[in-house]
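Participant: Task: produce atomic coordinates for the following.
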Amino acid sequence: MAHTALLSYLLVFSAISAACVASDPDMLQDVCVADTSSGPKLNGFPCKPDTNVSAADFFFAGIANPGVVNNSLGSLVTAANVEKVPGLNTLGVSLSRIDYAPEGLNPPHTHPRATEVVFVLEGELDVGFITTSNKLISKSLKKGEVFVFPRGLLHFQKNNGKKPAAVIAAFNSQLPGTQSIAATLFSATPAVPDNVLTKAFQVGTKEIEKIKSKFAPKKA
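Facilitator: Next up is the predicted model:
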């Protein structure tokens, strides 16, 4: 009896396993153009009706030309994600263009939902990421070269040259998300308590308040 019960269990388990392996995890329609007006639902946007789908849903010209860099960091990110290209919904890919002024920095940040690959369009960059064992992996890049930043790891790009630089960044997510470490810590709403930041950075309250003031919204 015990042998029969065990055999039955194994047969059921095998059938379930086979069904899982044979299942189709990808979308079961040709396209699912995002209805961005509805807001994100579960793990993406709902599909808008096929009758409303057009070529414009799959097109974006925003990264064709250099962006105007006019901030203190000297870099500008122009995203081509599902919010700009609704046809990317459920496809798991997106792009960004990043422009750097001379000495410009894309500050330390993470993408919690994607690995990033950058291709240098113009100029030269020093790039790097930090592993969870606190090891810096860095490289100097030139035009035409590629570098990978693993998903979720802290990374940066710095233009140390005297000429502008630019990259195209590819992500394996339609909406990779970005957390810039300094801005996240010093401009969060509500604010991260000063006693947390003073202890974390081993500095006094005056230093923390000074840094926070740098990230405060500028008054018109």
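Participant: Going by C-alpha atoms from here, please, whenever you check contacts or count neighbours.
Facilitator: Will do.
Participant: Could I get the full set of helices for this protein?
Facilitator: Per DSSP state H, the chain carries helices over the ranges 2-22, 181-186, 194-201, 205-215.
Participant: Out of these, which one sits most buried?
Facilitator: helix 181-186 (a mean of 16; mean count of other Cα atoms under 10 Å).
Participant: Now do it: everything it contacts.
Facilitator: With contacts defined as Cα atoms under 8 Å, 6 or more residues apart in numbering, helix 181-186 is touched by 107, 108, 109, 110, 192, 211, 212, 215.
Participant: Now distance to residue 28 too, for the helices of the chain, in JSON lines please.
Facilitator: Formatted as JSON lines, the helices of the chain follow (distance: least, Cα to Cα, whole Å):
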{"stretch": "helix 2-22", "distance to residue 28": "14"}
{"stretch": "helix 181-186", "distance to residue 28": "38"}
{"stretch": "helix 194-201", "distance to residue 28": "47"}
{"stretch": "helix 205-215", "distance to residue 28": "45"}
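Participant: rewinding a little: of the contacts of helix 181-186, which is the nearest to residue 180?
Facilitator: For those, the minimum distance to residue 180 (Cα to Cα) is 4.1 Å, reached by residue 109.
Participant: Return the residues in contact with that closest one.
Facilitator: Residue 109 makes contact with 154, 155, 156, 178, 179, 180, 181, according to Cα under 8 Å, 6+ apart.
Participant: Second chain to compare with the first, below:
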Amino acid sequence: MYHIIFFLLQLLIFSSHAAVQDFCVGDLTGPEGPAGYSCKKPATVTVDDFVFSGLGMPGNTTNIIKAAVTPAFSAQFPGVNGLGISIARLDLAAGGVVPLHTHPGGSEVLVVVQGYILAGFISSANSVYYKILKKGDVMIFPQGLLHFQINAGGIPAVAFVSFSSPSPGLQITAFALFANNLPSVLVEKTTFLDDAQVKKLKAVLGGTG
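Facilitator: Okay, the predicted model is just below:
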């Protein structure tokens, strides 16, 4: 009887150890699927896979929105692959804005480290939640909801944002509508904007049609 119990315990311990996988460093030489990247062979994993040094420098904010996001997602930081986490740096120059956008793949936590940021989101019931955040303030944005960040001071603002996904995705509403070849007549019917407004926004954002 004791031999059987001992055998079963050994089998349980062996099975538990066999099922444990500490990490799945992304193999960036292959495609990224819905479940992330395939795992690198353990023998090829190094400490550099778990270290990202790209968030110490400001992003380039010389663009139409005067904002820059420096991501440390699985595509840039293979160590987060499969872990359900990632991080990024947000830089907002004076007058900068990250327009209404969503992250289909994850919720977001924003921590302000410099300046003032007006941030907010819109619930699926169309309730609006927004506030001016200062250094040390934290705000959350639930997965999939439209949200935005605007520089609310006269100096550059910086924040770090973390996500509940190694690849949260991004869709900026204005770019989705006006920066592609979606026919203007369809944009007009689905947004209630007139033709002149649609053509003007497409000209600004590089859209056609």
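Participant: thinking again about what came up before, just the ones in strands from the contacts of residue 109 of the first structure, please.
Facilitator: With strands taken from DSSP state E, the overlap with those comprises 154, 155, 156, 179, 180.
Participant: Tell me the counterpart of the fourth one in the second structure.
Facilitator: Counting by TM-score structural alignment, residue 179 of the first structure corresponds to residue 171 in the second structure.
Participant: Look at its match and say how many residues are nearby.
Facilitator: Per other Cα atoms under 10 Å, the neighbour tally for residue 171 of the second structure reads 14.
Participant: got it, and residue 130 of the second structure?
Facilitator: By other Cα under 10 Å, 14 other residues sit near residue 130 of the second structure.
Participant: Can you tell me what it aligns to in the first structure?
Facilitator: With TM-score structural alignment as the criterion, residue 130 of the second structure lines up with residue 138 in the first structure.
Participant: Just the closest of the contacts of residue 109 of the first structure to residue 44 of the first structure, please.
Facilitator: Using Cα to Cα, the contacts of residue 109 of the first structure come closest to residue 44 of the first structure at residue 178, 16.7 Å.
Participant: pretty sure that closest one contacts residue 112?
Facilitator: Yes - between residue 178 of the first structure and residue 112 there is a contact at 7.0 Å, judged by Cα atoms under 8 Å.
Participant: Most neighbours out of the ones in strands among the contacts of residue 109 of the first structure, which is it?
Facilitator: Result: residue 155 is most packed of these (other Cα under 10 Å), 24 neighbours.
Participant: Now tabulate the contacts of helix 181-186 of the first structure in CSV and tack on distance to residue 133 of the first structure.
Facilitator: Output for those, formatted as CSV (distance: Cα to Cα, whole Å):
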residue, distance to residue 133 of the first structure
107, 20
108, 17
109, 17
110, 16
192, 26
211, 27
212, 29
215, 29
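Participant: Run through the strands of the second structure in chain order.
Facilitator: Counting by DSSP E, the strands of the second structure are 67-72, 86-92, 97-102, 108-114, 117-122, 128-133, 138-141, 147-151, 157-163, 171-172.
Participant: Other residues contacting the fifth one?
Facilitator: Right, the one you point to is strand 117-122 of the second structure. Contacts of strand 117-122 of the second structure (Cα under 8 Å, 6+ apart): 128-134, 139, 141, 145-153, 157.
Participant: residues in contact with the counterpart of residue 73 of the first structure in the second structure?
Facilitator: Counting by TM-score structural alignment, residue 73 of the first structure lines up with residue 65 in the second structure. Residue 65 of the second structure is in contact with 96, 97, 98, 99, counting by Cα under 8 Å, 6+ apart.
Participant: Now find how far off-centre stretch 9-20 of the first structure is within its chain.
Facilitator: From the chain centre to the centre of stretch 9-20 of the first structure is a distance of 38 Å (Cα atoms, centre = their mean, to the nearest Å).
Participant: Provide the aligned range in the second structure for it.
Facilitator: Counting by TM-score structural alignment, stretch 9-20 of the first structure sits on no residues of the second structure.
Participant: out of the contacts of strand 117-122 of the second structure, which are buried?
Facilitator: 133-134, 141, 145-153, 157 (16 or more other Cα atoms under 10 Å).
Participant: between these, which is nearest residue 81 of the second structure?
Facilitator: When these are compared for distance to residue 81 of the second structure (Cα to Cα), residue 141 comes out closest, at 21.6 Å.
Participant: residue contacts, that closest one?
Facilitator: 107, 108, 109, 120, 121, 147.
Participant: Same check on residue 141 of the first structure?
Facilitator: By Cα under 8 Å, 6+ apart, the residues touching residue 141 of the first structure are 120, 124, 125, 126, 127, 147.
Participant: Identify the spatial nearest neighbour of the fourth one, chain neighbours not counted.
Facilitator: Looking back up the chat, that one is residue 126 of the first structure. In space, and not counting its chain neighbours, residue 126 of the first structure is closest to residue 140: 4.4 Å by Cα to Cα, 6 or more residues apart in numbering.
Participant: if I read this right, that neighbour contacts residue 120, doesn't it?
Facilitator: No - between residue 140 of the first structure and residue 120 there is no contact under Cα under 8 Å: 10.9 Å.
Participant: Do I have it right that residue 204 of the first structure meets residue 198?
Facilitator: Yes - Residue 204 of the first structure lies in contact with residue 198 (Cα under 8 Å); the separation is 5.6 Å.
Participant: which position in the first structure aligns with residue 142 of the second structure?
Facilitator: Checking TM-score structural alignment: residue 142 of the second structure goes with residue 150.
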